[in-house]
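J.: Take this sequence and fold it.
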Amino acid sequence: MISVFGSANMDLVAYVSQAPRRGETVTGHRFRTVPGGKGANQAIAAARAGGEVAFLGAVGDDGFGAEMRVTLADAGVDVRGLRQVPGPSGIAHIVVDDSGGNSIIVVPGANGTVTGPSGSDLAAIASSQALLLQLELPMEAVAGAAQAARVSAVHVYLTPAPAQPLPAELLEAVTTIVPNEHEAAAITGVSTPDGALDALLELVPEAVITLGSEGALYGARSGERHRVPAVKVNAVDTTAAGDTFVGALAVARSEGMAVPRALEFASAAAALSVQREGASTSMPSRRDIEDTLT
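T.: Take a look at the predicted model:
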């Protein structure tokens, strides 16, 4: 089983020809609401990629929370660990331009109430093969979940987004860190992907830097290195590409795929996701991923 301890947000997505600059008002051509949040996105991506997935997090007692619970369950995610708390659910305001680029503002809502893993969360983590973490929950909660996984020898994947300082108690429990190139540079202070990879491996045993249209770069302290090209596609919306990559990667590695094949599997999943709009609505099925790889 793969456990995901993380955020669940309702994405409020505005589509525009060009994103507004500071002080500028632009007219959008479409708006939609899509269940998302980096935690929920990764859980859905992993479930659709063929994994057995449990989601651990919180939503509010509003309509957004109810919709997110249904969306996760419909994707095949176990939502028994999704707690409901008084107040609003988390939201993300997303602007997507015609080139597929995006900018995002996250308001934590119920996610901010998760100050640590509950007893049932700890039990789910201990019985998992892998734990997926992101940084849209309070840092003390993320570090607590990571340390719980470490005690049970569970493989911990960390997506360090939104980028922020990473405490030692979190890093010492991480097995694989999966930043994009901007996050890798922010964490390490090194601007080149290869240099940032070397710096990350001083912090954790494994690192994968996602490079958008340039693919992904993998390294391990053992000396193993791989660079996997991206599948060439016309991007429509890149909102959940990184989350799709991580969810699919965790499934592939949990099934015992060799690292190069697992990276190809994850890259194919991410490429499929950017051809569709939205976050949770863009994630491909296992069959779609395998068809892309054949």
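
J.: make it CA atoms for all contacts and neighbour counts henceforth
T.: Will do.

J.: Next, please give the residue ranges for the strands of this protein.
T.: Taking DSSP state E to define them, one finds strands in the chain at 2-5, 9-15, 30-36, 53-60, 78-85, 90-96, 102-107, 130-133, 155-158, 176-177, 206-210, 216-220, 225-228.

J.: Could you identify which of these is most buried?
T.: strand 2-5 (a mean of 31; mean count of other C-alpha atoms under 10 Å).

J.: helices or strands next to that one in the packing?
T.: Secondary-structure packing of strand 2-5 (3 or more C-alpha pairs under 8 Å, 6 or more residues apart in numbering; DSSP states H and E): helix 38-48, strand 53-60, strand 130-133.

J.: re earlier: now render the strands of the chain as CSV, adding distance to Glu183.
T.: CSV is the format used below for the strands of the chain (distance: least, C-alpha to C-alpha, whole Å):
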stretch, distance to Glu183
strand 2-5, 20
strand 9-15, 21
strand 30-36, 20
strand 53-60, 24
strand 78-85, 28
strand 90-96, 19
strand 102-107, 15
strand 130-133, 15
strand 155-158, 12
strand 176-177, 11
strand 206-210, 9
strand 216-220, 14
strand 225-228, 18
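
J.: To check against the first, give me the structure of this:
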Amino acid sequence: MAGNLIVVGSANQDYVLAVDALPTGGETRLAHSLRRFPGGKGANQAVAAARLGAQVAIVGAVGDDDDGALLIRELRAEGVDTSEIEITSADRTGLAVVSLLPAGESAQTVVPGANHTLSAARTAHVVSRLATPDAILVVQAEIPADVVTAVVRAASQSAVRSVVNLSPVIDLDEDVLRHADPLVVHGVEAAALTGFAIDGRERAEEAAAALLRIARSVVVVADRDGAAWADDGGSGYVLSPRVGPAVDTTGAGDAFVGGLVTLLAEGASLKEAVRVGAEVGAVAMSRVGAQASYPYRRDIRQLRR
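T.: Below you'll find the predicted structure:
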């Protein structure tokens, strides 16, 4: 089954440490707990979209190990088509060590592992084969830059819309970014691209306008406050709903993207897609874990009551 969302990206095993503070150089700190969750930007966004009812196929790579087998089982349980995940013996499954702080903020160190074994030629071929008139490509930057470039170009040749979540920021050719519809970045990434800090709504809107010069449309997520959007039809800002105290921000940005692309696949405007993305991200922040925190459609309907 080729989904109407083709997600090309990373699949990682997340090891989440609950800590009071991050250690400084030479310091040892004790964690309160260690928990393991499925993660990776590609897998996270695939699950977030699938829980909202989208048909999703993921293209990626895991190691021939227990973590890889677990990630595939979890994705299948969520209804994601995993037939294009390559199982490789060249490297271990990617992993992330996540330090979860008391206020819900998280700091992550990612070991790409098998994610960086993806072949640009093979991955582009898969995208071309999965392409359908109503498909949308979703790609992030925890995979090699040449793979991102290849799949966006393959999508363009098949008249498939590309959503590019440039996280983390990597060097991409201008023609790749010109196909981004939208280019999705958070405050840190927007600052790296524009040269100014994103410290609120006004700056987020300025960044969206500036980045519209290099992409077809743009979404700038301003941390927990909301997100600015801009396309050739207009621009605006959507406030995030207040669901409750932030418990864990891990994967909340991926939840946002999952909601965004699900609505785009259903034909919604960029403004409405951003609104749903903000709702999905807000719910995710009120729960622990990445994929485990993602809401279903019924949760979003209940949020609006």
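
J.: nearest to Met283 of structure 1, of the helices and strands packed on strand 2-5 of structure 1?
T.: Closest to Met283 of structure 1 of these is helix 38-48 (C-alpha to C-alpha; 5.7 Å).

J.: against structure 2, where does that closest one fall?
T.: Counting by TM-score structural alignment, helix 38-48 of structure 1 falls onto residues 41-51 of structure 2.

J.: mean offset of the matching stretch relative to structure 1 (after superposition)
T.: After superposition onto structure 1, the mean distance of stretch 41-51 of structure 2 to its aligned counterpart is 0.4 Å, using mean C-alpha distance after the TM-score superposition for structure 1.

J.: how close does the nearest residue to Ala49 of structure 2 once chain neighbours are set aside get to Leu172 of structure 2?
T.: Computed as C-alpha to C-alpha, 6 or more residues apart in numbering, the closest residue to Ala49 of structure 2 that is not its neighbour in sequence is Gly258, at 4.5 Å. To Leu172 of structure 2, Gly258 of structure 2 is 23 Å away according to C-alpha to C-alpha, to the nearest Å.

J.: Neighbour count for the two, which is higher?
T.: Using other C-alpha atoms under 10 Å, the more surrounded residue of Gly258 of structure 2 and Leu172 is Gly258, with 31 against 13.

J.: Aligned to that one, what sits in structure 1?
T.: Matched across to structure 1, Gly258 of structure 2 falls on Gly247, judged by TM-score structural alignment.

J.: And for Leu270 of structure 2?
T.: Matched by TM-score structural alignment, Leu270 of structure 2 corresponds to Val259 in structure 1.

J.: My guess is its match contacts Val251. True?
T.: No: here Val259 of structure 1 lies out of contact with Val251, judged by C-alpha atoms under 8 Å, at a distance of 11.8 Å.

J.: which one of these two has more residues nearby?
T.: Counted by other C-alpha under 10 Å, Val259 of structure 1 and Val251 do not tie: Val251 has more neighbours, with 27 against 16.

J.: show me the contacts for that one.
T.: Neighbouring residues of Val251 of structure 1 by C-alpha atoms under 8 Å, 6 or more residues apart in numbering: 2, 46, 49-51.

J.: one step back: tell me which of the helices and strands packed on strand 2-5 of structure 1 sits nearest to Gly189 of structure 1.
T.: Closest approach to Gly189 of structure 1 among the helices and strands packed on strand 2-5 of structure 1 is made by strand 130-133 (22.2 Å; C-alpha to C-alpha).
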